[in-house]
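Novice: Got a sequence here, can you model it:
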Amino acid sequence: MTDVFEKNYNVADSYKAYKEQLDSYASSSDKLLIPGCNDFSNQHINGSRYDAPTVCAIGLKFLIHLKEKYDHLYEEDGCEYLYHWLYDSALGRKKSFENTLDLYKELNKIFNNDNDGNNVFDKYINKMNKYRCDKIPKIIHLYEEFNKFENEGKSQGAEKKCISTCVELFNSYVNECQEAYDYDFCNKLKIFGEQYNFFIQRVRKCEGEEYLLPPVEKLDAVNIIIIPFSLMFLTSFILPLLYKFTAFGTWLRRLIGKNENILKYINEEANHSLNTYETVNEDSKIRNYNIAYNTS
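Specialist: You can find the predicted model right below:
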C-alpha cells in the first residue's frame, strides 16, 4: 500500500465526523445563536422536523466547522454531505432537488453576509446539479456500511470478519458509474475502494484477493477529448506523406487517373449524343427540349 492509500483512508473518518457534528448540533439542548438565523424563514421547511431558525443554525454551524478545517477536500465533501442532511433530515425527503438547493443557497448567503463566509463554498454549491446530488446518498451509504463493518471488529473477542455488505453495493455502483461515463462518481468509488482494501489488508489482516474490492477503471476525461483530435491530426499528417512517397500514393494516383479518364469518356459521349440530338431536332422546335435533356 502506498502513502496515497493511507491518506485516502482518512476520508472514511471525515464522513463519520460530518455525521457526528450535525447530530451534535441537532441534539443540543442549548439554543444555537448564529447571526442571521433568529428570524430566518423558508417556505420549504414548513412541516419538517425542525423549524426554520434551527435548520439555519445547524447548517451555518456546520459551514463554520468546515471553514475552520482549512482543508479543501474536507470542505468539498462536507458541502455535499450538508446537502444530503438538508434533503434527508431537515426536509424529510419530501422536497425536490430544486427546493433543497434553493434552501442551501439561502443558508450560504447568510453564511457569507453575516458570518464572514467570504464566499469560500460558492464554488462547491454552484456546481451542484440533480445528477450529481442523486449520487451523494450512495457514497454516504457506502461509508455508513463501512463504519458499521469497522465497528463490528472492535469489541473484545469478536470474530474476524473479512466480508461486508460493502462489496455488493460497491460493485453495483461501479457498474452504474461506468455505464453513465460518470467520471466524478467513478473517482469517488475508486477512493472508497482503496480505503476499504487498505482496511481489509492492514487492519483486519485478511489475506486473499477474494476479500478485496475490484479496481475501478477511472474514466479519463482528458483522454476522452484528446484521442479523437490526435487521430484527426495524425490522419491529416500521414496521408499526404503516404500519397507522395509510398506505393500507396502511386496506387491512389493511378486510381484517380483511371476515374478521371472514365469521367472524361462519359462527358465526351454525353456531348456527342447531345450534338446529334440537336442536329436531328433542329427544325422541329420541340418545346420540351430541356425535359429530354434532363431525362437523358
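
Novice: from here on, contacts and neighbour counts on C-alpha atoms
Specialist: Will do.

Novice: can you map out the helices along this structure?
Specialist: Secondary structure of the chain (DSSP state H): helices at 3-27, 52-69, 72-85, 97-114, 122-125, 130-152, 166-179, 183-198, 221-245, 247-280, 289-295.

Novice: Quick check: which of these is nearest to residue 208?
Specialist: Of all the helices of the chain, helix 183-198 sits nearest to residue 208, with 11.0 Å by Cα to Cα.

Novice: quick one, that closest one and helix 166-179 angle?
Specialist: Direction vectors for helix 183-198 and helix 166-179, defined by axes from the mean of the first three to the mean of the last three Cα atoms, to 10 degrees, enclose an angle of 150 degrees.

Novice: on that earlier part again, the helices of the chain into a markdown table, with extra columns for distance to residue 210?
Specialist: Shown next, in a markdown table, are these (distance: least, Cα to Cα, whole Å):
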| stretch | distance to residue 210 |
| --- | --- |
| helix 3-27 | 19 |
| helix 52-69 | 37 |
| helix 72-85 | 30 |
| helix 97-114 | 39 |
| helix 122-125 | 37 |
| helix 130-152 | 17 |
| helix 166-179 | 10 |
| helix 183-198 | 11 |
| helix 221-245 | 30 |
| helix 247-280 | 53 |
| helix 289-295 | 74 |
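
Novice: Another sequence for comparison is provided below:
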Amino acid sequence: MLSTKKTIYNVANSFETYKNEIDNNHSEDGSRFIHDCDNFISPYLHKDRSVIICERAVLYLNALKANGASDYIDQGCRYLCFWINNNVIDNKKSPINIINLFNEFLRKFEEYDGDYKFKDHLKQFSTDMLENLIKLFELYSKFNIINKEISSCNKCDCVKASADLYNNFLDECYAGDDNDFCDELENFKQTYENYMKTSTCPETIPKILPPIKRHNIGATVSIPFAIILVISFFLFILYKFTPFGLRVSSLLKRKKKMYNDLEQDKNEFVFTSKKPDVNSENKKYSLSYHSVE
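Specialist: Next up is the predicted model:
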C-alpha cells in the first residue's frame, strides 16, 4: 500500500473524480440552463463557448457544495482552475487570467446561490500555486495515459516522457520554496516506481527516479558552528597542555617584551627631544655692550 503525503496538490493524482463530476453535471439540451450565465462573455474565452463554460462551472461548484467535505471542495476548486486553463484561448493562458476567470465564476455562483461562499477554500490560491498545479497535472496526465486503451503514445514512451518531466520539475523543486510541490513529486515517484516493478518496458526506461533531497537548514547552520567549537577547543588544549603551547606562550611573551621595550625607548626619545634648551634661549637675548669713549 502506497503511503501518499497529503498536499494541496493531491488533486493532480485523482483528477478523474473531478473530471467526471464536471463532465456529467451538465446537459447539452439546455434542460439545466443557468440563467445567471445569460449573456456571459469573457475576453479569455471563445465567444461562442463562454455561456456554456460558465454554466458548467456554476453547476460544478454547486456539486462541490453539495458534497460538503472541506478537503473535497479545496481540491475541487483547484481542479476547476485546471479545467478553466484547458478552455481558455491559447494566447490568453496565464495564471493571473485563470484566477481572474475563476473569480468571475465564483461571483456567478453567488448570484445563483447566495447562501454559500467559497472564500474559505481559497486561502492558498496564488499564481505560483497555479503554475505548479498545472505542471503536476501535466506530469500525472502523461503518466496516466498508460491506463487508457487509446492514447497519443505507447505506454513505454509515455512512461519515459513522464520521467523526463519529473527530472525537470525536480530542479524547480530545489530552486523554489514550495514544500507541497516537492512532496507531490515524491508521491509521483512512489506511483511511478510501483508501476515499474511489473513493467515490461526496456532497460532504457528508468525503473527508479531520483529522490527528493531535502536541505536541513538547522544542520546547515549548526555544522559550521560545531566545527568552530571543536577547533577552538583543540587549540585551547594545544596551547595549555603541550610543549607546542609552551613555545607559543614563550614566543608571545618575548614579542610582548620587545614591543614594550620599543615603546619605552620611543617615549624616552620623544621626551628628550622636547626638553627646552635654556642656553639656546638665553643666547637669543645676550647682547654685547661696548663702551664708547
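
Novice: What TM-score do the two superposed chains give?
Specialist: Remark: TM-score between the superposed chains equals 0.64 [TM-score structural alignment, normalised by the length of the second structure]; 264 aligned residues with a Cα RMSD of 4.5 Å.

Novice: on that earlier part again, could you dump the helices of the first structure into TSV and include mean neighbour count and distance to residue 38 of the first structure?
Specialist: Shown next, in TSV, are those (neighbours: other Cα atoms under 10 Å; distance: least, Cα to Cα, whole Å):
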stretch	mean neighbour count	distance to residue 38 of the first structure
helix 3-27	15	16
helix 52-69	20	5
helix 72-85	19	20
helix 97-114	18	11
helix 122-125	14	23
helix 130-152	15	29
helix 166-179	16	41
helix 183-198	20	37
helix 221-245	11	45
helix 247-280	12	80
helix 289-295	10	85
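
Novice: Those: which one's closest to residue 44 of the first structure?
Specialist: The nearest among the helices of the first structure, by Cα to Cα, is helix 97-114 at 6.7 Å.

Novice: Map residue 170 of the second structure across to the first structure for me.
Specialist: Aligned counterpart of residue 170 of the second structure in the first structure: residue 177 (TM-score structural alignment).

Novice: Can you name the residues that contact the residue lying closest to its match once chain neighbours are set aside?
Specialist: Among residues not flanking residue 177 of the first structure along the chain, residue 186 sits closest, at 5.5 Å (Cα to Cα, 6 or more residues apart in numbering). Neighbour list for residue 186 of the first structure: 174, 177-178, 216-219 [criterion: Cα atoms under 8 Å, 6 or more residues apart in numbering].

Novice: For those residues, which ones persist in the second structure?
Specialist: Compared against the second structure with both residues aligned by TM-score structural alignment, their matches' Cα atoms under 8 Å, the contacts of residue 186 of the first structure retain 177, 218.

Novice: Can you tell me which of the contacts of residue 186 of the first structure lies closest to residue 86 of the first structure?
Specialist: Out of the contacts of residue 186 of the first structure, the member with the shortest distance to residue 86 of the first structure (by Cα to Cα) is residue 177, at 24.6 Å.

Novice: So the closest one versus residue 226 of the first structure, what's the distance?
Specialist: 21 Å (Cα to Cα, to the nearest Å).

Novice: just residue 7 of the first structure next, same as before
Specialist: From residue 7 of the first structure across to residue 226 of the first structure, the span is 30 Å (Cα to Cα).

Novice: got it, and residue 84 of the first structure?
Specialist: Taken as Cα to Cα, the span from residue 84 of the first structure to residue 226 of the first structure is 35 Å.

Novice: quick one: what's aligned to residue 49 of the second structure in the first structure?
Specialist: Residue correspondence to the first structure (TM-score structural alignment): residue 49 of the second structure is matched to residue 50.

Novice: Next: residue 161 of the second structure.
Specialist: By TM-score structural alignment, residue 161 of the second structure lines up with residue 168 in the first structure.

Novice: same thing with residue 98 of the second structure?
Specialist: In the first structure, residue 98 of the second structure lands on residue 100 (TM-score structural alignment).
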